[in-house]
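In: below is the sequence, then the predicted model.
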Amino acid sequence: MSDTWPSELKVSKDRRLLTVRFNDGVVVTLPAEMLRVLSPSAEVQGHGPGQKVTVPGKRNVAIKSMTPTGNYAVRIGFDDGHDTGIFTWTYLRELGETGAEKFAEYEGELVAKGLSRDPR
């Protein structure tokens, strides 16, 4: 188990941001859209190499629920019905540190596939 864990998880009033305060004092703010499109779920990541899905149309997605999963993660449900992503503390920290780069890659994938962040 990681030595880093959250001391606070806080969803913004508009449900579009998750702020995570870690026990070492680091605070990260993660947009719901980024959490949704980079979800660690098999639905998004696939079941093996080369199966990752580029999820379009999630610009306005909001966090609907958060359910603790053991001592190591939280399951985040979104208002589009997706609720199978189990976000470990390590992955939330990783998104806080490298999420901007991962999201930029996602945006590049959207362009390459002729897709958009905007809902249809």
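Out: Noted; the coordinates are in hand.
In: switch to C-alpha atoms for all contacts and neighbour counts from now on
Out: Noted.
In: tell me the secondary structure of residue 99, please.
Out: helix (DSSP: H, G, I helix; E, B strand; the rest coil).
In: and the closest residue to it other than its chain neighbours, what element?
Out: Nearest non-adjacent residue to residue 99, counting by C-alpha to C-alpha, 6 or more residues apart in numbering: residue 34, 7.6 Å away. Using DSSP states H and E, residue 34 sits within helix 32-37.
In: ok, and what's touching that helix?
Out: Helix 32-37 has contacts (C-alpha atoms under 8 Å, 6 or more residues apart in numbering) with 15-18, 44, 54-56, 58-63, 78, 82, 99, 103.
In: comparison target below:
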Amino acid sequence: MVEERFASEAGGTRHWPRELRLNRAERVLSVTFDDGSHFDLPAEYLRVESPSAEVQGHTPAQRRWLGGKSGVAITGVEPVGHYAVRLTFDDGHDSGIYTWSLLHRLGRDHDTLWPAYLAEIAARGLSR
């Protein structure tokens, strides 16, 4: 199992990570926050929920629904200042900047966001 670790100290954001751990073999980014919450975020989920304009568009109507990402992997985790990380994926996507608050929200709301994504791509005739 290959892991990369990034530890943080308390700072000026609402949700501050204590540890980010990339498990390449399982294609999961694990995040532990200072409020005690811990989330295991699959690479596929992070890729299809990327905050980049390429995925989110500039308005909700421009949101792009991606299929075919079930096998995607995270190839890199790069700190961006003291507030976020840039994730690089093996499909070439690297323009999403994941703030600590976004990572916390994606973890907290996974049980709502993931089924909504699956329903939306099914409605559009796409598969994972």
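Out: Yep, it's here. Predicted model, so just to flag it, every value in this text is computed and none were measured.
In: care to give me the TM-score?
Out: The TM-score (TM-score structural alignment, normalised by the length of the first structure) is 0.93; 117 aligned residues with a C-alpha RMSD of 1.1 Å.
In: circling back: ok, of the contacts of helix 32-37 of the first structure, which come out buried?
Out: Among the contacts of helix 32-37 of the first structure, those buried by neighbour count (16 or more other C-alpha atoms under 10 Å) are 15-18, 44, 55-56, 58-59, 61-63, 78, 82, 99, 103.
In: so the counterpart of residue 79 of the second structure in the first structure versus residue 89 of the first structure, what's the distance?
Out: Using TM-score structural alignment as the criterion, residue 79 of the second structure maps onto residue 68 of the first structure. Separation of residue 68 of the first structure from residue 89 of the first structure (C-alpha to C-alpha, to the nearest Å): 11 Å.
In: same drill for those two, tell me which one is more crowded.
Out: A count of neighbours by other C-alpha atoms under 10 Å puts residue 89 above the other of residue 68 of the first structure and residue 89, at 21 against 12.
In: and the more buried one, how close does it get to residue 18 of the first structure?
Out: 13 Å.
In: what sits against residue 128 of the second structure?
Out: 67-70, 118, 121.
In: change it to 6 Å
Out: 67-70 (C-alpha atoms under 6 Å, 6 or more residues apart in numbering).
In: output the residues you listed in JSON lines; the columns should cover distance to residue 36 of the second structure and secondary structure.
Out: Converted to JSON lines, these look like this (distance: C-alpha to C-alpha, whole Å; DSSP: H, G, I helix; E, B strand; the rest coil):
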{"residue": "67", "distance to residue 36 of the second structure": "33", "secondary structure": "coil"}
{"residue": "68", "distance to residue 36 of the second structure": "33", "secondary structure": "coil"}
{"residue": "69", "distance to residue 36 of the second structure": "30", "secondary structure": "coil"}
{"residue": "70", "distance to residue 36 of the second structure": "29", "secondary structure": "coil"}
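In: now the helix holding residue 34 of the first structure: which residue numbers in the second structure?
Out: Counting by TM-score structural alignment, helix 32-37 of the first structure corresponds to 43-48 in the second structure.
In: before we move on, the earlier item: mind checking which of the buried ones among the contacts of helix 32-37 of the first structure are in helices?
Out: 44, 99, 103 (DSSP state H).
In: closest one to residue 8 of the first structure out of those, please.
Out: The nearest member of those to residue 8 of the first structure, counting by C-alpha to C-alpha, is residue 99 at 19.2 Å.
In: what residue lies at the spatial centre of the first structure?
Out: residue 35 (1.6 Å; C-alpha atoms, centre = their mean).
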